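1. model the following, please.
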Amino acid sequence: MSTIKLGNPAVVGLAGFGLTTLLLQFHNLGWCGLGPVVAMGFIFGGLTQLIAGFLEQKTGNNFGFAAFTTYGAFWIGLGVIWILNYFNVYTSSTTDVGFYLIAFTLLTLIFLAATLFIHKAMTITFATLSVGFILLDLVHFGFPELKTLAAIILIVCAMSAWYMLAGIVLNDVAGREILKMGKSYMKKG
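-> Purely as a prediction, here's the structure:
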């Protein structure tokens, strides 16, 4: 049996998820342009989360595998939509993007249900992501006044992801629990 300690791929997946989510909300609030979001969407949100997901699969973590690869694909897909729109190739309307978001909203709700068996920090992250997606769905289907509220909720989501990242890293290097994740809402079995 191997005694080699492996790194937890969730740390880079959560870092990429949190950073790209945060940057997109800065853009949605009008604080920055789309350039940094596209760049980080392809690299840190997209590629890094895909890699983290594939590594989660090797550890046997189906949730991490599914979630990180799903959101990695989300960011790459969104980046492709933005690039295609920019160059007027297969342009997507606001409602086209809305349908894209609805599909990911539905996947997120499945993940939210699964988080009830993991821990409170994960549930908070996916609950805020679910609410944020629903609000962005509504933004794309005629309720633009909800954009600021969606951005604020998704900033909380990004910070929640980074809280889990900080907990994994700090708890590991300290050799004790510094940041608590909270017990699951539902018991397994």
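2. every contact and neighbour count from this point should use C-alpha atoms.
-> Fine.
3. okay, helices next: where are they in this protein?
-> Counting by DSSP state H, one finds helices in the chain at the ranges 10-28, 35-40, 48-59, 62-86, 94-115, 120-140, 147-174.
4. I'd like the structure of this one too, to check against the first:
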Amino acid sequence: MVVGMAFAVGGIAQFVAGIFEFVAANTFGMTAFCSYGAFWVSIGLMFWPSSGILSAYEADALPDALGLFMITWCVFTFILFLATFRSSAGLVTLFFLLTMTFLLLAVGYFQDANVAIIKAAGCFGILTALTAYYVGAHGLLTAESAPFSIPNPSLATKAKL
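-> Take a look at the predicted model:
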């Protein structure tokens, strides 16, 4: 079930959302959605039993390989986090939490799959998901589409003329 969700919702749906962001000329949205769509497809492939990817590693090498995979995504996510500073408080929070999630996953795997650290990463992942739902709801619940809206303060600076 998790592999199917990784492919369908995480992978395909996010990648398609990234294509729509490209059409809308939103470079940040396109980069984030397409990249994380690719992340979820790769996770799905790794954990798909018949792919043989995980079984190709020796038992003692697998945690380090997963740690390297996660630290790579942590660095990429940190770069996106830096790009959110002039967007909204919700996006800054979202990408901070996602960066911390990947960092904790990387540290947990590098510590021989330390269960406590990986569980802490899971807690940050849940906070990340809740924040993503909030940011998404803010985008949907506008004055034009709903009887109320939810706050998400803008961090954009006004251009000097």
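5. and the TM-score between them?
-> Once superposed, the chains reach a TM-score of 0.86 (TM-score structural alignment, normalised by the length of the second structure), with 150 aligned residues with a CA RMSD of 1.7 Å.
6. among the helices of the first structure, which is nearest Gly182 of the first structure?
-> helix 120-140 (4.9 Å; CA to CA).
7. find me the equivalent region of that closest one in the second structure.
-> Equivalent residues of helix 120-140 of the first structure are located at 89-109 in the second structure, counting by TM-score structural alignment.
8. what's that stretch in contact with?
-> 63-64, 66-71, 73-75, 77-78, 80-81, 84-85, 114-118, 120-122, 124-125, 127-128, 131-132, 134-135, 152-155 (CA atoms under 8 Å, 6 or more residues apart in numbering).
9. weed out the non-buried ones from these.
-> Those of those that meet the buried threshold are 63-64, 66-71, 73-74, 77-78, 80-81, 84-85, 117-118, 120-122, 124-125, 127-128, 131-132, 134-135, by 16 or more other CA atoms under 10 Å.
10. give the contact list for Tyr71 of the first structure.
-> Phe17, Gly45, Gly46, Gln49, Leu50.
11. and the alignment partner in the second structure of it, how far from Ala156 of the second structure?
-> Residue correspondence to the second structure (TM-score structural alignment): Tyr71 of the first structure is matched to Tyr36. The spacing between Tyr36 of the second structure and Ala156 of the second structure, counted by CA to CA, to the nearest Å, is 25 Å.
12. ok, now Ala13 of the second structure?
-> Per CA to CA, Ala13 of the second structure is found 29 Å from Ala156 of the second structure.
13. out of the two, which sits in the more crowded spot?
-> The neighbour comparison of Ala13 of the second structure against Ala156 (other CA atoms under 10 Å) goes to Ala13, with 16 against 12.
14. aligned counterpart of that one in the first structure, please.
-> Using TM-score structural alignment, Ala13 of the second structure lines up with Thr48 in the first structure.
15. so who does its match touch?
-> Thr48 of the first structure is in contact with Val12, Gly13, Gly16, Gly72, counting by CA under 8 Å, 6+ apart.
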